[in-house]
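Chemist: A predicted structure for the sequence below; I have some questions about it.
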Amino acid sequence: MMTHSFSTETEQDAPGSAPARDEARQAFADRVPAPPNAMIGRERELDLVRGLLAREDVRLVTLTGPGGVGKTRLALALAVDAGDTGTCGVAFVPLAPLHDATAIPAAIAARLDVQETGDRPLLVDVTDRLRDDRFLLVLDNFEHVLAGAPLVAALLLACPELQVMVSSRRRLGLLGEHEVPIAPLTVADPRQLTTVEALAEVPAIRLFVMRAQAATPSFALTEAIGPVVAEICQRLDGLPLAIELAAPRTRLLSPAALLARLTHRLDLLTDGPRDAPERLQTMRQTIAWSYDLLDPAAQTLLRRLAVYSGGFPLAAAEAFSTEECDAPRKRANEPGQTAESVLAGLTALVDESLLQITDQPDGERRFAMLETVREFALEQLEDSGEAPEAQRRHTAFYLALVERIDPWQALPQETVQRLQTEHDNLRVALSWSIARAPDTALQLASGLWRFWSQRGYWSEGRLWLEQSLAAAPDAQPAMRAAALIGAGRIAIAQGDFDHAGRCFEVSLALAKTAGDHHGAARSLQSLGVVASNQSDFDRAADLFTEALGRFRPLQDQAAISRCLTDLGLVAHRQGDAKSAISSYEEALSLASAMGDTALVELLLGNLGGAYVSAGDLARGEALYTEALDQSRILGDQFGIAVNLYNLADCVKDRGAIAVAWDHYRESLGITHELGDRHLSSRILDRLAHLLTIAGLPRSAGRLLGAAAALRQQIGDTLFPIEEESVAEAITITRAALGNEAFQAAWDVGGAMPSGRAVAEALAIELPPALNERRVALQAQLKLGLTTREVEVLHLVAAGQGDKEIATTLAISRNTASKHVAALRAKLHTASRTGAVAAARDAGVL
C-alpha cells in the first residue's frame, strides 16, 4: 500500500484556507462584494439589463459611459441581484488594479479561487471552472485593458452556459455584444418652478441629499435651498461621483456658497477639449475642484499616496512622514509631513471622499482611492517632481514587509492574506525596481517566491524572478543565488524539473563563489528535491545527505529537520521503512523542540506512513489520526486532505470500506477546492478501487480514466510504489467490466474536465452491505466472471430462461444464451442448476 507522505520542500505548497463556515454564503461573499450604499435612480437600467440577461441569446452585456457615471455601482447591484435569484453562480472581478490585459486571467482566477496547475495556461483552468456551470461573470473597469477583449470572446465560446457583463468606458467591439449606455442621473431643470417634494424625488438630488446628510445629519432639503441644490446637480451633469465629492462640502459651505465655487469649475467640467480622452472631459476637473479645496499639506499627501495601488494601510501612509521625503518640499517653503500631519491629512482626505476606508478581517483599517482620483493625483505627482522619491519610499516600505518573511518556512495564513491584500502594491514595487533599482527587485522577488508558490501564482512569480535576474546580471552572487532558488522552486511546482535543476546548479555555483554556506546547502537540498521527483532516489539521497552535512555545522535546526524529512521521504519511496522511521523521528524531535507545529503535523503523517509500510498498521493509524487532529487545529486544509487520504488507506486495509470512502471523499473535496491536482488524481484512483468493490465498475472505470488524464495534463507520474495499487484497481475493474466496456468507461473519464470528474465522484453513494459485496467480488474475480455474467447468474438463480433474461437485460436471446454457456464453462458444470450451486459454494451468490 502506498501512503502519501509529504515534505514542505518536496511537494507543492497548498494555499491557506478560512475556518469552517456556510460555504455557499461565504463563496458568494468572497466573489461579490457587498454594495456600499443604496442604489438611487437606476430602476430603468436595472430592468433593462435584467431583461437582457434573462434572454438565452444574450451572452455579453457591456455597460458603457463616462468615468464617474456609476457603472461599477450598477454592475454590482446586478451581480447581487443575480446571486439572490440562486439560478446561477456569480463573480465580480475588479480590473482597475491591473496594468495590462495579460493579468486578466489571474484576476478572474483569484475571484473564482482557481489555482494554476502544472504547465497549462491559467486561462485553461479558468475555462474548465466555468465550462459546465450557469454563471454570470462581471468584469469591472475594462477600458484600460481592452486588448483583453479576445479573452472574453474565447471564454464565451468555450463555456456555453456563461454570461459576461462588462463595465467600461468603451465597448469591447465583439460579436454578439449588447451595449447599454449608462447616462448620468436625472437632474431637475432649475428654470422651472417646482415643489420641494417634487425635487426630493429627482435621482441626482436624492443622491446629493443622502451624501450631505451622511456628512451633516441635520442637512434638509427646504423650499429655500431646494432650487440651489437642483442647480448644483445640474452643473455637475448628474454625475454620481461628482455629486458624492461635492455634497460633503455642505458641512463647511452653504449650498449657495458651494454653487458659487462651482461657477468657474463647471465650465471646465462640461466644455473640455474634444480631442481629450473622454474621462478627462468631466471627472478630471471635478476632482481638480475637490483637490483645490484641500490645504497644501493634504494636497501633498494625496499626490504621494497615489503611488499605492489597490489601497494601503496607515503604516504605508506614514512612510511619507520622514524628513528625507519632505526635503524637496521644504526647499520650496511648502509644508512638511510629520506622523501627526499624515494622520490629519488622511482624515481630511477621507472627509473629502477622496479616500475610502475599509475594515480588514484582522481589524486593520485600509485606505483606498477611486481610480479616477488616483489618476488625477498621479498627474499632480509627476508635475510636482516628487514622483521618483515617492516611488522609492513606496518600494522601501514593501521591501521592509518582504524582508520580514522567511521563504524557507511555510507561510502562516495571516502572512499569506497580508501579502495577498498587498499584491497589487508589490507588483508596482517590482515593476519600478526592475527598471530603476534591480538589486531591490532581486530582494523583493527572492522573498516572495514562497507566497507565489503557496497561492498558486506560479507563472507570474516565475516571470518576476526571471525579469529581476535579467535586470541585475551583476548583482552579488548570494542575491542571484537566492532568486534562482526561488525560480527553481516554482518550476518544481509547475513540474518543470529540468528548468528547476538548471536554476539550482547555477545557484550552487554562485553560492560557492560567494562563500555562502547556507545558500550552497539549500541549493544542494533543492537539487535533491528535483532528483526525488524524477525518481532518481539514489542521487536524491546523496544530495540530501551532503546538504545535511552542511546544515549541521551551521546549527540551523529548521533546515536540518526539513532535510531529515526529505531523507526519510526518499527512504520511504525506496521501500526502506526502517531508515525512513529513523529520519522522521529525529526530524520530529527537532521540530517539537522548536515549536514548529506545521512541521510536526507533516512529520506525524509521514511517520504514520512509514509504520504502515513496516507492517505496524495500528501504530500507523494512530499517527495518522494524531496528524489529522493537529491539521484541523492549525486550520491547514491541505494537511487535512493529506492526512484523510492516508487514514483512508489505513482503514480500508482493515476492511472499513465505508469509513475509507468518507475519508477519501472529504479529502477530494478539499484538494479540488484548493486546486491541487497531484493528490486529487490519487484519490480518484482510490475511489475507483472502492467503487469496483462496491459493484459499480463502470463509474470506477471513468474515474480511473479521469485520474490518468489529470496526471497527463500536469506532467505528473506515479511513483513505483503507487503503480502497484493503481494497477490492481485497473485489473479488477477491467475484469468486472470486460475489456471493451472497460476501455469505453476509461475513455469517457479521460475526456471529462477535472471538475466534472470530481463532482461525479462526490455524488456517488455506496450501496450497503459492502463487506459482503467485497467477498463476492473476490470470488467473482477468482472465477473470472464479468459483471454482466454475474447479472445473468442472478437471473438464472431466479429461474429465468434465456428468453426472459434477454428481455430483462434488453439484450438478444442469442447473447443471453452465450452468457449462460460461458457461465457453465467457467463454473465447470453442464447444467444451469449446477452453475447456480457452484456460484453459491464459491460465494458469488
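Modeler: Received it, and whenever you're ready, just let me know what you need.
Chemist: CA atoms for contacts and neighbours, from now on please.
Modeler: OK.
Chemist: gap between stretch 467-478 and the chain center?
Modeler: Counting by Cα atoms, centre = their mean, to the nearest Å, stretch 467-478 is centred 30 Å from the centre of its parent chain.
Chemist: what does stretch 650-667 give?
Modeler: With Cα atoms, centre = their mean, you get 29 Å for stretch 650-667.
Chemist: Pull out the buried residues from it.
Modeler: Using 16 or more other Cα atoms under 10 Å as the test for burial, stretch 650-667 gives 650, 651, 652, 657, 658, 660, 661, 662, 663, 664, 665, 667.
Chemist: next structured bit after the helix or strand containing residue 485?
Modeler: Using DSSP states H and E, residue 485 sits in helix 477-493. Sequence-wise, the next helix or strand downstream of helix 477-493 (DSSP H and E) is helix 497-514.
Chemist: second one coming, line it up with the first:
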Amino acid sequence: MKQAAHHLPRYLDDFIGRTRDLQKLGEALQKYRLISVVGFGGVGKTRLAVEFSRQQALNFQDGICFFDAYTSRNTNEFISMIAKSFDITDVKIERISEFLAEYFQHKHTLLMFDNLEHLSDIGVFIRNLLAGCPSLHILVTSRERLKVRGECVFKIHPFNFEAFESDFSCNEAMQLFDSRARMVNPDFTLTPEHQGWVFQICQLLEGIPLSIELVASQVYSHSLQHILKFLQDNLLLSADHVSIDLDDRQRSMKSVIDWSYQLLDAQQQKVFRSLSFFDAKFDLDETLHMLSFLFEQQHIQADPRTLLTSLMEKNLLYHKVGGDGRVLIFYLDVVKVYARTLMTAAEKEELLDLYTRYYFQRIQTNREAPFDVQSEYFILHASNIHQTIRANLPERPWLSAQLVSYIWKYWQASRYFYLGLTYTDALHAAYQRVDPHHRNNEFGLSIVNTLIGAAWISNDNFDFEGSRRYFTQALEVAQQHQNLLGMAAAYQGLAHLCMFWGDLQQADRFTHMAQQIIEQTGNPDQKCWIQSHQGRLLFTKGQYSEAETYFLESLQVFQERSNTWGMAWTQLHLAELYFETQQFDRAETLVQNQLNNTLLSFEEMNTVRLHLLLLATKVHLALGRTQQARDTLQVCLGHFADRTRAIKVNDLMGVQILLLVQEGATEAATQLIHQVMQSKQTVATINSMLDINCCAALIGLQEGSFTEARKMHQLCLDIHQQFGWAISPRRATLYQQLQHQLAVLA
C-alpha cells in the first residue's frame, strides 16, 4: 500500500479572522480525535478547517490527507475514493475499513473529510476507523454533526458585529469585505465614509463569509451605494456570481441554501417553508404548539419536535436563549427569503388561513387564564399576531377585524395602544369599502367591538374628539346590523364623554337610550354598567344618596357575576363619592382595599389603578398628610413613568399641582399650571378645569394677588353654574375658605 499525497487545498487569497475559533479548535484537538466543524452553508467551515489543518501540520509526522465528499453520491462511493487513493482496489466495500485501519494503525495522521452532510451513514465508517487506529485524528466539515460517540462538535457562526464602533480593524466581516474588494479593484479604499456603507452591507449579509465574498466581488463594477441598495431590495438570492471560481453549489447564496434544502425530506421541507411565513423570531414552545396545530389540521403524522430539531441540526434554523430564559428560533434573513420563494400562492394562502385559525384558538383559550398571563402571551407574540392581522387585511378584512376585536384590551393595557388605533382605522376603512351585501353580522360585530375598544383607548389618553368619532362610528355600524349590545355600548360611551365635557342634558339622553336597549336584551352585565353610569350622573348633579344606592346595587351584581372590571370601576366611583362628600375614612378604606386586591392587575386596568393612586394622594392631602401624599404620588409616577403616552398624563399633573400648592411651592405649581394650559393636550374635563382654577386661586392668595384669586374663584363658580355641575361638600368647604380669606384680606 502506498503513502497517499493528498495535500490540503491552496487558496489564492488570504485567510481573514477566526482567531478565536482557531484557538478553540487547537484546544479541542488536544482532547478529542474526532472533531466535526459544523455550521450553515457558506459560513466558512472548509476554509477554517483547512487553515487549522495547515497550522497543525508539524504535529502530524505522518502527514495530513484531505478528501472532499461533495462529488460522492453516497457513502460507499466516498469510501471507495479514499481506498483508491491508498491503492486499495479489488476489495469488497465491507472490508475496506479493515485495510485502512491496518494502514493507519501505527500512524500519527490527520484525515480531513470535507462536505459530509449528504452522507447520512458515514459516521459508522469513521467510528470504526478511529476505533482501530489510536494515533489517527479526523477533522470533518459538515452542515450537521455526525452523531457518533466521541465526536466533538465545533459549531461556527457568521461573523459578529458587536465590536464595530469607528475602528473596522475589530470587525472580521468588514476586514474580509475590504480584502476581497481590493483584489478586484486595487483602487478601493475603505475611507471613514466607506466604512459606514460596508458596515451596513455586512449587516445585511448577516456576517456570512461566502455572502461577503460574493458581494465584495461586485466592487469591480458597482459602487458601494449601488450594492447597498441592491441588498436593501433583497436581491441577493437573484444575483448570479458566475465570475467566482467556486463549485456549482457555491456560485450564489441561492445555490448554497438549495443544496441543504434538497437534502431534506418532504416533511422537513414543509416545516422549513411554513415557519418562514413570520418575520420575527419565534418562541420554541410556541413553535411546537403551532406545528402541532398545523399537522393536525393537515392530517400529517409527524413529531414537530423531531422535525424542528432536525432543521436546527442542519443549521437551516438557528436558536438562541433570550434574557428571560426562553429559547428563540430564527432564520438568517437570506434563508427566510429563500424559503418564501419556494411557496406557491396557494400554499401561502393556506398557511395564512391556518395561522389565523391558530391565533383565534390560542387567544380564545387564553381567555380562561388570569389577565396578566393573557397579556404576557400577547406581548411575547404580538409581532406574529400583528403580521397575521396585516396579511388578512387586504382580502379578508373580516378576519382581521375578528382578531383585533379579541385583542384590543391588550393594546389598551400595553405600549401597543397606538398600533391598535391604526389597525382600527384601517379596518373601518376596509369595512366601508366592502359591498354592503357582504357585510355580514359577524363582520359588523367585530368592527363594532374594535371601534368601541379604540374609543376607550382614546378616552384614556384624553383624545376626546377621537373617542367621540370611534363611538359614533361604532353606533352607525351597530345600527346597520341591528346589534343592540353594540348600540348600547356606543350610547353609554357617548354619555360618558358628554358628562365629562359638561353636557349633562345630552349625557342623560344617551344614558336613557342605552338603558332602553339593555332592557330589551336583558344582558345583566351591560345593565349594571348602565346603572353604575347613572350613579355617576346623579353624583355629578349632587344627588349623593341616590348615587350611592346605584353604585352599591351595581357592585353587588358585579360581585355575583365575578366581573372584575365592573367591580373595580364601580368601587372607584363610590370612593370618589365618599371623598367629595368628605367621608375621607370610608374613601381611604375603599381605595386601599382595591389597591391591595390581587385580582386588580396593573396590566389589565392601568387606568383604574392610576385613579386609585391619585385618589389616595388626594385623601392624604385632605387629611394633611403631605409626606404620605408625596410618597403615594411617587409610587404612581414610578410605575407609569414609561407609559406617559398611555395614561391620563394631565391627571398626574393636576395632583402634582395640588401637592405643590399645599406645600407652598407656588412657583413650581404656577409653572405646572402654565404647562397644562399651554399644552395641546390640555384636559377639557369639568373636574380638571375646576381643580386647576381652584389651585390658581390658592396661589393668588399665597402670593398676595387677590384680584387674580377672586377671578379664579369666581371662574370656578361660573363653571358649576354653566354646566350644572353640583358643588360637592368638599368643594363647598374649599370655596368657603377661599371666600373667607378674601373677605378678611379685603
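Modeler: Yep, it's here. Everything quoted here is computed from the prediction, not taken from an experiment.
Chemist: And the TM-score between them?
Modeler: Aligned and superposed, the two chains score 0.59 in TM-score terms (TM-score structural alignment, normalised by the length of the second structure); 523 aligned residues with a Cα RMSD of 4.9 Å.
Chemist: how big's the offset between the helix holding residue 485 of the first structure and the second structure?
Modeler: After superposition onto the second structure, the mean distance of helix 477-493 of the first structure to its aligned counterpart is 3.7 Å, using mean Cα distance after the TM-score superposition for the first structure.
Chemist: Only the buried residues of that helix, if you could.
Modeler: Neighbour-count burial for helix 477-493 of the first structure flags 477-493 (criterion: 16+ other Cα under 10 Å).
Chemist: same question, stretch 351-368 of the second structure
Modeler: In terms of neighbour count (16+ other Cα under 10 Å), stretch 351-368 of the second structure has its buried residues at 351, 352, 354, 355, 356, 358, 359, 360, 363.
Chemist: again, but for stretch 80-94 of the first structure
Modeler: For stretch 80-94 of the first structure, burial by neighbour count (16+ other Cα under 10 Å) applies to 80, 82, 83, 89, 90, 91, 92, 93, 94.
Chemist: Identify those among those residues that sit within helices.
Modeler: Per DSSP state H, helices hold the following members of these: 80, 82, 83.
Chemist: For residue 457 of the first structure, see how far away the aligned residue in the first structure for residue 371 of the second structure is.
Modeler: By TM-score structural alignment, residue 371 of the second structure lines up with residue 412 in the first structure. Distance check for residue 412 of the first structure against residue 457 of the first structure: by Cα to Cα, to the nearest Å, it reads 17 Å.
Chemist: So those two - more neighbours on which side?
Modeler: residue 457 (21 against 13; other Cα atoms under 10 Å).
Chemist: What does the more buried one correspond to in the second structure?
Modeler: Structural alignment (TM-score structural alignment) places residue 457 of the first structure against residue 416 in the second structure.
Chemist: And its match, how close does it get to residue 430 of the second structure?
Modeler: For residue 416 of the second structure, the distance to residue 430 of the second structure equals 21 Å [Cα to Cα].
Chemist: ditto for residue 155 of the second structure
Modeler: In terms of Cα to Cα, residue 155 of the second structure sits 49 Å off from residue 430 of the second structure.
Chemist: next one: residue 19 of the second structure
Modeler: According to Cα to Cα, residue 19 of the second structure stands 56 Å off from residue 430 of the second structure.
Chemist: With residue 444 of the second structure instead?
Modeler: Going from residue 444 of the second structure to residue 430 of the second structure by Cα to Cα gives 12 Å.
Chemist: Residue 232 of the second structure too?
Modeler: In terms of Cα to Cα, residue 232 of the second structure sits 30 Å off from residue 430 of the second structure.
Chemist: of the two, who's got more company?
Modeler: Looking at residue 232 of the second structure and residue 430 with other Cα under 10 Å, you find the greater number of neighbours at residue 430, namely 17 against 13.
Chemist: Might one say that the more buried one is in contact with residue 395?
Modeler: No - counting by Cα atoms under 8 Å, residue 395 is not a contact partner of residue 430 of the second structure; they are 9.3 Å apart.
Chemist: gap between whichever helix or strand residue 216 of the second structure is part of and the chain center?
Modeler: Assigned by DSSP H and E, residue 216 of the second structure belongs to helix 209-216. Distance of helix 209-216 of the second structure from the chain centroid (Cα atoms, centre = their mean) equals 31 Å.
Chemist: Show me the two of the buried residues of stretch 351-368 of the second structure that sit farthest apart.
Modeler: Using Cα to Cα, the two most remote members of these are 351 and 363, lying 18.1 Å apart.
Chemist: Matching residue 605 of the first structure against the second structure, which residue comes up?
Modeler: By TM-score structural alignment, residue 605 of the first structure lines up with residue 572.
Chemist: Could you list which residues are in contact with that match?
Modeler: When contacts are counted by Cα atoms under 8 Å, 6 or more residues apart in numbering, residue 572 of the second structure touches 590, 591, 608, 611, 612.
Chemist: Could you tell me which residues make contact with the first one?
Modeler: What that stands for is residue 590 of the second structure. Per Cα under 8 Å, 6+ apart, neighbours of residue 590 of the second structure: 571, 572, 575.
Chemist: I'd like the residues you listed as JSON lines, with secondary structure appended.
Modeler: Listed next are those as JSON lines, based on DSSP: H, G, I helix; E, B strand; the rest coil:
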{"residue": "571", "secondary structure": "helix"}
{"residue": "572", "secondary structure": "helix"}
{"residue": "575", "secondary structure": "helix"}
